[in-house]
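Participant: after the sequence you'll find the predicted model.
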Amino acid sequence: MSIQRRAVLIAGPTASGKSALALARAEAGQGLIVNADAMQVYDTLRVVTARPGIEDEALAEHRLYGIVPAGHRFSTGQWLNAVAEILAAVDPGREVIFVGGTGLYFDALTKGFADVPAISAAVTLGVQEEIEKLDQAGRMAMLTAEDPETAARIGVADPQRVIRALAVKRATGKKLSEFQGAEQPALLADWQIERIVLAPERDILRGRITRRFAAMFENGAVEEVEALLAKKLDPSLPAMKAIGVPEISGWLEGMLSREDAIRLATIATHQYAKRQGTWFRNRMGDWPRLGLEGRPLVGPSP
């Protein structure tokens, strides 16, 4: 008799207590924690990206944290392939806990994934400059002319999605819809899945974000950014764009005061959390909602 494999998917905005909840679940049932955050895969930036600490990693097995050199790019397809290798090797009776804030990773796990080739920053920037002059109708008209299937699917000409689709077409000569038509099947299609979105009250989350970045600045974030800058990497790399890196870099280079670096990084984190919340509402609207670190919600979700 085959064992029904179990996975727990814990999503939520930054600073909502996802890692703490995942650790509690893993300790309770000897589960395996797998990173589902696109920035926490990179080395060098443990503090800046809020990766689990060394003490937490000693309490439960953590995978796919800090495994990619900061000088590399790591795509969703590469992450999914790494996850497939982990799942093939893990004991079928062991619960696997995916935790992170990257919505696309969860989509890939549960809905399948189209492995689109990496698109250069230059191509993406060129498309962005093209559509900046256009209103929503103009963006949709341009996308319809080049990839009508994708235009029909997204419905609304969200700038980021239009840029993505047009950049793929310009760089590969193929429509994004063609890649999506050949997507890989969902890895967890036959698994028993428990889905959780952490959705703390907005004001509480904002307070946690503000306090956390100030603490990061005092507890290793500056040293991490110094180490990153010493590598003299391409500024377009994902690790170089991690929230906190540009701001601390500005302070180290004398262009920002310490207070302004902290303020700007905190604002950027608030904005990122808001974008994450929008994704979770739009793409994971049927997932159960919990408050900070998995506690019952006290008020309305953000």
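Facilitator: Okay, I see it.

Participant: every contact and neighbour count from this point should use C-alpha atoms.
Facilitator: OK.

Participant: which ones are touching residue 175?
Facilitator: The neighbourhood of residue 175, defined by Cα atoms under 8 Å, 6 or more residues apart in numbering, consists of 146, 147, 165, 168, 169.

Participant: give me that answer again for 7 Å
Facilitator: Residues counted as contacts of residue 175 (Cα atoms under 7 Å, 6 or more residues apart in numbering) are 147, 168, 169.

Participant: and here's the other structure:
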Amino acid sequence: MHPAILIHGPTASGKTALAIEVARRLDGEVINADSMQVYRDLKVISARPDEDEMRGVPHHLFGHVNAAERYSTGQWLEEARAKIRVLQKKNKRAVIVGGTGLYLLALTQGLSAIPPVPEDVRAQVRDIAEAEGADGLRARLAPHDPETAERLGSGDKQRLARAYEIWLATGRPITDFHNERQPPVLLDREWMGFALTPPRAKLYSKIDRRFEGMLMQGAMAEARALIERGLDPELPAMKAHGMPWLAAFARGEISAEFAAENAKRDTRRYAKRQFTWIGRQFPFWPRIPGTELNDRMRVILALYREIDREMEADYS
């Protein structure tokens, strides 16, 4: 059995091209770990790899979910587990790539045992969040989960809503579940993770150029198609980077220029948060600051082959 290769990094950092090259060089197959690239309706907006980019390398968990669904980390974890086990039986390397750090954290450290929240509770909390904002959510949460209410700031409306809906659904603060984790899918020495950390100025420039390219490739048409379906704007797919601004433009509420600039800004801010996540959640993952594909490959091959030989020895 070969250890899985995990590749994480901020949006537009070149993860896709690197994962495909790693899989091609090491007889592997690619498994998606990006929460937006699972949606079949977001091919352009999520920068999902196309057939030319895949270059004949098998890809899994890309574009297989309807945008009308609320796809969860738990669902991804179960599907990823099944794909990994199949690849292990075939003696193939699993190359797991994406910008959703929570997916990779759950894969290697286990998923918090929070039970599913009923849809009626979610709807109730969404209404409260819209009417009262983050401050209202915090005031409601504080008597029941003071630790979380104090820790989360006014810019964390989504996390405040999540904590409040968990309390409504279970009668327990979300912190109660943090130490209750399911076993990880990949144990130590069954995987090796790499974090791409390109220079920020260069990355932000690439984010801007990539969004402009998405507009040329049909991002607006994707947004209009989703709007015409009348989907709930709170669905994850409707919150994909740039989607809310494209939707506002499609409804005639803002100009194309205003939509594009704000979409780029939000995506740059997301990339900044991804850098922070890497620093906090994956402190021991080898960093790859270079941007050239060949340089990245040399780092991965040099470090990975050592652990691959050790694992082969363990299972021989």
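Facilitator: It's in. None of the values given here were measured: they were computed from a predicted structure.

Participant: OK, contacts around residue 189 of structure 1?
Facilitator: Residue 189 of structure 1 is in contact with residue 110, counting by Cα under 7 Å, 6+ apart.

Participant: that one -> structure 2?
Facilitator: Matched by TM-score structural alignment, residue 189 of structure 1 corresponds to residue 187 in structure 2.

Participant: what's the burial count for the equivalent of residue 257 of structure 1 over in structure 2?
Facilitator: Residue 257 of structure 1 maps onto residue 255 in structure 2, with residues paired by TM-score structural alignment. Here the neighbour count serves as a burial measure; for residue 255 of structure 2 (other Cα atoms under 10 Å) it reads 13.

Participant: so which strand or helix has the nearest residue in space to residue 255 of structure 2 that is not next to it in sequence?
Facilitator: Among residues not flanking residue 255 of structure 2 along the chain, residue 249 sits closest, at 6.0 Å (Cα to Cα, 6 or more residues apart in numbering). Assigned by DSSP states H and E, residue 249 of structure 2 falls within helix 243-250.

Participant: for that helix, packing partners?
Facilitator: For helix 243-250 of structure 2, the packing partners by 3 or more Cα pairs under 7 Å, 6 or more residues apart in numbering; DSSP states H and E come out as helix 219-228, helix 256-281.

Participant: nearest to residue 76 of structure 2, out of these?
Facilitator: Between residue 76 of structure 2 and those, the shortest separation by Cα to Cα is 19.2 Å, and it involves helix 256-281.

Participant: which residues of structure 1 does the first helix or strand past the closest one going along the chain align to?
Facilitator: Moving toward the C-terminus from helix 256-281 of structure 2, the next helix or strand (DSSP H and E) is strand 287-288. Counting by TM-score structural alignment, strand 287-288 of structure 2 falls onto residues 289-290 of structure 1.

Participant: give me the mean distance between the matching stretch and structure 2.
Facilitator: In the superposition with structure 2, the aligned residues lie an average of 0.9 Å away from stretch 289-290 of structure 1, counting by mean Cα distance after the TM-score superposition for structure 1.

Participant: neighbours of the closest residue to residue 136 of structure 1 other than its chain neighbours, just the number please.
Facilitator: Nearest in space to residue 136 of structure 1, with sequence neighbours left out and distances taken as Cα to Cα, 6+ apart, is residue 157 at 5.7 Å. Neighbouring residues of residue 157 of structure 1 were enumerated by other Cα under 10 Å; the total is 20.
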